[in-house]
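1. here are the coordinates; sequence isn't available:
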C-alpha cells in the first residue's frame, strides 16, 4: 500500500538520482558500453558490437519506461482485468479474440539471424532492468509484479501498435446493419470517407480509447528537395499524432555500433526506430489509413471450419472468468465479444493483415541502416502493420514516398455492405494474393520539390492507386502543408518547425463563409450579427486567442445534430469529413422554412455560450496527465497541468475534438516532432509532449512540455564531438 500511495504524491527525483538507479551489476555485456545523457535524460549509446547495443537499448527502455512497457504487454495480451477487475473482462475477451500474438511464432521462425540476435539481446537488457531495477510505483498501485519479457511479447506489443484504425468504424457499423436507413448511412459514410460517430456501448468506447492512444493513427510528414531548401540539401519533418497522455508513446535515443549510427524515436518495448535519421537518410511517416482488415459473415461455414478454445481471464480481487474464442479460415469471430455488436445468429469474423507472418522489425532494422533512399525503400518489402506512408530524404538529395503495407489484392470495395460473405470465393480470393510495398504506389523526386502526407486518400497523389481503404483524413491538412511549403522559394528547418505548429484549417474558413451566406439570406438578414461578425473574413485559423474559431465551433455544435438524417444512426455525423462533405448540402436540401428554423435555432443556442467565453483557447484545453488519470476516484491526482491550446481536428498542429458546446480537454493530437536537414549530420531536432522518463516524480517526466508549448526542439546530433559536448553525463556499463 505504501508504494502505491507514493504514486499519488511522488517525491521529486533529479536526473543524477535516476541515472544512479540504472542497474549496472551483473550485465551480460561482451565489452564496456558508453551511454551519454543530456539534461533531458535522452541517452546516446555507443557500443562496440550490435549485440551490446541491443542489450543497452533494452536496459534503457526498461529503466526509463518499465511500467509503460509492462502495461503495453497487459493490453496486448488481454490482461487488463488483472489490473481493473471484472470491469475490464469484456475488454480482455475482445483483445484475446483479436489475438495480437497470433502470428508471433511464424514471424520468429522466419526471422533472419541478425534480427533474431538483435531482438534477443534487446529482451535480455529489458529483463535485466525490469527484474533488477527499482520497482515503479505504478506496480503497487495496480497490483502488478515484475515478469520477464519474451520475444513473443515484443512482437505482440508491436502488433498492438499496428492495430487497424478502421476497426472502430467497422464495429460501430455492425450495430446498425439491418436497421432502416443503413444503406443510406453506408453510402454517406463512403462518400465522406470517414467512419460513423459514436461507439455502440461503453466497452466499445473503452476499446476505442485503447486503440486511439496506442496505435499509430495519425501524423504529418513533409520532405523537401534540395531545390527548395536554403541549405541546398534535402530536409524532412515529421510529427506523429497519438494519444496525449504521459509518458509519451515515443522515447528519444541516439546510438552507434558497427552497423547502426542514428538518432530518433522508439516505441517503448520495441527494438526499432520508427522515425529518425542516420548520416545518409532521414525518415518519417503517417498512417496510411488503409483497410488492412475485412469483415466476413461466417454463418454459412460448416461447423468444422470453426476452431474453438476456452480462455481464462484472471480478475483482480475476484474469481477468474472463462470465455470462448473461435477462429475460422477468415479470422477470429469478433462478434463473440460483448463489446462488438452484431445481429443475432450472424457470427462475423475479422481477417487482418496483422495476423499474417509479416516482419516489421526486420524492415525497420534494415531501414535504420539504409545508406540511400533506394535502400530505405527496398527495406519495406514485407512490412505489414500499421500501414504507413513512409517519407524519406537522403544526403544525395533524393526525396521519396513509400506505401508500406500488406493488403489483400482487392479489385474494389463492397458498395452496399461492409461485411463480405465467407462462402463467396470472389470475396476471399484477394487474401490469397497479398500486396506489399513492392506492389503499392510510390513517388520519388516530384517536380515541385515537395512531398507531404497527412493520412489523406492516396488517390490524391497516385492516380493509378489500387483500392487501399475506405476512410481517410480530409485533405485539408495535406493541402495546407503543401501550400506553406510552396509559399517560399527556399525553406529552412525553422520553416518546417513552424509548419508543424500551424493552426489554420482552410476548409473551416470555406465552411464558415458558406454558413454566413445562408444566414445572410434569411428574412431580415443574419441573426445576432455582433456574434457572427468575427466569422466575416475569417481565414480558418484556430489560434488559441481566436474569437472566430470559438464562434464557428459553437455554431456547428447545435447545427450538425439538427441535420442528422431521420433514418438510422445513433448520433450526429460530427466528424470533419462529414461536416465538410454534407453540412451545407444537407442544409440546402431542407425546405426553406425548415432551413430557416434550423439556422435560427443554431444561432440562438450558440449565442449564450459565445457570450460566456471569449476565445478558442478558453474552451479548448490540453491536459498534461499521467495515464493513471483514467483510474476511478484517484485519477485526478495524476493531472499535472491544463492550458489553452490552438489547433483543431484537421489543422497541421492537430488537437482533436468533437462538437464543442463549452470547455473540453484534448486527448489526441500532435504529440512529438522531428526536423532534420541533410546538409548537417547534427541538424536534427526532436520534441516530445511529456518527457523521456516514465518514473513518477522524475525531473525528466514532463520537462519537454514547456519546449513543446514554446515550439523548441532538443538537438540530437550524429557527430561524436557534438554528442560529447551536448550529452555531458556519462555512464559506462561494464560486463
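-> Yep, it's here. Keep in mind that this is a model prediction, so the values were computed, not measured.
2. contacts, neighbours, all on C-alpha from now
-> Fine.
3. Longest helix in this structure, please.
-> helix 50-76 (DSSP state H).
4. ok, the residue nearest the centre of the chain to residue 651 distance?
-> Among the residues of the chain, the one closest to the centroid is residue 216, at 2.8 Å (C-alpha atoms, centre = their mean). Distance, residue 216 to residue 651, using C-alpha to C-alpha, to the nearest Å: 18 Å.
5. Same check on residue 455?
-> 12 Å.
6. So for the two, which residue has more residues nearby?
-> Neighbours per residue, other C-alpha atoms under 10 Å: of residue 455 and residue 651, the larger number sits with residue 651, 29 against 26.
7. Which residues are in contact with the more buried one?
-> 476, 477, 502, 503, 504, 505, 542 (C-alpha atoms under 8 Å, 6 or more residues apart in numbering).
8. out of these, which are inside helices?
-> Among these, the ones falling in helices (DSSP H) are 476, 477.
9. Adding neighbour count, write the contacts of residue 651 out as TSV.
-> What follows is those, written out as TSV (neighbours: other C-alpha atoms under 10 Å):
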residue	neighbour count
476	21
477	29
502	21
503	25
504	25
505	23
542	28
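10. Verify the stated contact: residue 150 with residue 122.
-> No: contact criterion C-alpha atoms under 8 Å: residue 150 and residue 122 do not qualify, at 10.1 Å.
11. Next one for the comparison:
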C-alpha cells in the first residue's frame, strides 16, 4: 500500500507536466491541421489578379494536366507562370538561387563552393546581357510569365511549401532574366566536355598520351581525332604544380568539402536521351509514330510539369520546365517533336600563362593582356559574407580560382584555366526560337523556328499528320577540322591563336534528314556527322549501345504500333554488357558461393531485368573488375568514378588477355585479364553475401538498382530524405534503352540510379489524341499532396497516361480574372 501511495503522489506531481505536454501536442496538431487546410496544394475556384490582361480558364484533366485557355499568348504564359509557382514554388526558388549563385543565403556555408563556381561562370550576368538581345515580343512574354510566377507565389500566402519553413526562407522575386538563367543551367547540365578535358589534363600528369587514350578511349578504337602528344606538351611547358613532381597519383585528394565531379551539373557519362520516328511504311496505321525519353537527373518533384497552352496562334501540349515559359517537348494538333542531346563540343578549356612580373596580366597572341576582374559577394546564412574576385580572359571566366580540381591540376602561380562556352555568348537568344516553336502551325514553320536555337544543340526528330518524318540538329557549335590541333579533347594553350574558335558551323551544314528511304530515324547520343561536312561535332560521343539496340528493335519487326513502341522504351538488354559476357562466364573462383552464383548466372544474356540475379552479379563483378584495372590511378580514378563508367576503357582493355592494365602492380607476379576477372568475382561475391545474404537465388537486380528521385536539397538529410525522396526498384543499366545510370561512386549503394528516363512520350500521328506520356513523380511539388508521387509506380512499370488536348473529363477548374 505504501508503494501505491508513493505512485499516487508521483502522479499528482506529474499532472502539470502531463498537462503541459498535452497542450503542446494539441497545439502542434492544431498548427499542422490549420497549415494543411490553408496550404493551396491544388488550385481551383476563382482568383482576381491585377497583373493579368484578361480572364483565363484552366481545367485539369484526370492526369492533372492543366489546359490553359487564354485570349492572348501573354495571358497563357502568365497563367503557366502562376501554375508553376502554385505547384512548384520551392523547386523554382532553389533553381533560381542555383543559377544566380545565391544558395548560401538560405542554406548556409555548405553551398558556398557551388555559389562561388556559379558566380564565376556568370550565369545570371550572361542572362541579363542576353535578355537585351531578344526580340521585343519575347521580352514581353518573358515578363508576362514572370508576373504570373510572382502572382502565384503571392497567392500562396503564409502556408508556403514546407521547405520554406525548414530553411527559414520565402519565395524571392522572379524576373524575366531568371528564366534565361535557368535555360543556361539546362545548357550546362547537358554539356560537360570541359570536364573530360580537365580529366585528360589530370591524367597527363602521370600517363603518356597513349595511356590517357587507354583510360578515355576515342569513339572509334585506335582513331583519336587529334595527333597531338598533349601529355608531353603539358610536361614540357611545366604546367603542373611543383608538388606533383615526383609524387604519385595516389595523393592530392581534394578536401571533403570541395566540389567533386559529381557535385556540379553536367560532365557525367550517360546524360542524353532516346528518340526515334517511324514512317507510315513501318506502322500498322500507315502514319508515323514518334517516341522520346530524355535521360536527365531524377528529382522530386520531377524536372517536368505537363501543360496545354491554348491561345490565339498557339495550341500546344507537352512537358514544360518550371521556370521557362514554353512547352519544351510536345505536340500541336498537326505535328510532334522530340529532343536528344547532340552533345557537341561547345566547351573548351584554355591554359592561360600569367605574367611573372604582373599577375594581373596574361599572355595573348600579340602580347600581354589584362584580366577582366569583378568583385562578387556571397551572403551566407548565419555567417559573415564572403567577398572574392572573379577574373576573365579573352576566352572566358577563370575557373581555376573557383574549382579545386582545376586548381590542383596546374601551377596557379604561372597558369590559369579559363572556360570558353558558347552558351554564355551575348548572341544566345534561344528563347526566341523556343517560343516560335510553340507558335508553329506546321512542320515547315517549326523547322524555320529551329534556326533561332543557339544552345544547347539538340537532335530534333519530328513527325506530322501528313506522314512526314524529319531530323535536324539545331544549335551552334565551333568549327573544327579533323586532326587539326587538339580538336577540343584537352585544354588548349591560350596564347596560341591556332586554338581559338574561328566561327560556328553554319546551320545549313548541320546534320539533317527528311523522309529517309529506310523509313525510320533514331538518335541516342551516338556519333552524328553531316553528309556535307566530315568533321564530327565532338570527340566525346556516348557509346552507341542504346542507338544500336533501338535499330535492332526497329528492324526486328516489319510493322510497329503503340505497343511495340512501349516495348522498345521498356527494353533492358544491355549492349554495354554483352561484350563482357564471355569473360564473366569463364570466371573461376574458390569462393564458397561461386558455384551457386555461376549457376544462377549461366543463362544471363545481358538483359537487366529487375528480378534477375544474374544482372546483379554481373554488375557488381563489372564494377570490381573496373576498379581492379583503373584504381591504380588513385584520386584520378576515384574522383571521377561515377561521373565516368569507364566501360569503354574496360571493354577495350580486356580484348587483350594480357593487357598491362589487368596486371596488379601490387603483386610480384604478372596477372592476366582472366586473373583480374577471377579476383573481381571473388570480391563481388563477398560484397553480395554481405549486402543481400548467402543465397544467390534470392538476389535480384532490383535489390540494388533503386531509382531515387531526390529532393533538392533536403533529400540528402537522413531523416527528411525518407519523407521527400521517392524510391523504387528499377530495371536497366547505364547502357540500356530503358536507362538507369549507376552511381558507382556512392559508398552506400553504388548501383542505385539518379539518372533515368525523366519522362517518356509516344505520339501516334494517325490520331494525336492517342498520344501517351509518363514521368517519375507527379505534377505537384507539395510533399503532402497525393500528386507528389502518384506517377512513380506507373513510370517504373512502363505504363502511360493519355496526353490529350480534348480530354473526356476534367476534375477541377481554376479561373484567373483581371481586377
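-> Arrived safely, thanks for sending. As the structure is a prediction and not an experimental result, all values here were calculated from the model.
12. Between residue 150 and residue 122 of structure 1, tell me which one has more neighbours.
-> More crowded of residue 150 of structure 1 and residue 122, by other C-alpha under 10 Å: residue 122, with 28 against 15.
13. and the more buried one, which of the three is it?
-> helix (DSSP: H, G, I helix; E, B strand; the rest coil).
14. What of residue 177 of structure 2?
-> helix.
15. corresponding residue for it in structure 1?
-> Using TM-score structural alignment, the partner of residue 177 of structure 2 in structure 1 is residue 152.
16. which residues touch the nearest residue to its match once chain neighbours are set aside?
-> Nearest residue to residue 152 of structure 1 in three dimensions, chain neighbours excluded: residue 104, at 5.7 Å (C-alpha to C-alpha, 6 or more residues apart in numbering). Applying C-alpha under 8 Å, 6+ apart to residue 104 of structure 1 gives the contacts 152, 155, 156, 357.
17. Trace residue 104 of structure 1 over to structure 2, please.
-> Using TM-score structural alignment, residue 104 of structure 1 pairs with residue 127 in structure 2.
18. Relative to residue 180 of structure 2, how far out is its match?
-> Distance, residue 127 of structure 2 to residue 180 of structure 2, by C-alpha to C-alpha: 5 Å.
19. do the same with residue 748 of structure 2
-> 37 Å.
20. And residue 443 of structure 2, by the same measure?
-> Look at residue 443 of structure 2 and residue 180 of structure 2: by C-alpha to C-alpha, they are 26 Å apart.
21. Assign a three-state SS to residue 322 of structure 1, would you?
-> strand.
22. I figured it hits residue 312, correct?
-> Yes: using C-alpha under 8 Å, residue 322 of structure 1 is in contact with residue 312, at 4.6 Å.
23. isn't residue 606 of structure 2 right up against residue 578?
-> Yes: look at residue 606 of structure 2 against residue 578 with C-alpha under 8 Å: they come within range, at 5.5 Å.
24. Just want to know which of those two has more residues nearby.
-> Neighbours per residue, other C-alpha under 10 Å: of residue 606 of structure 2 and residue 578, the larger number sits with residue 606, 23 against 15.
25. So what does the more buried one match up with in structure 1?
-> Checking TM-score structural alignment: residue 606 of structure 2 goes with residue 540.
26. Work out for me the element the nearest residue to its match once chain neighbours are set aside sits within.
-> Distance criterion C-alpha to C-alpha, 6+ apart; nearest residue to residue 540 of structure 1, sequence neighbours excluded, is residue 509 at 4.3 Å. According to DSSP states H and E, residue 509 of structure 1 maps onto helix 506-520.
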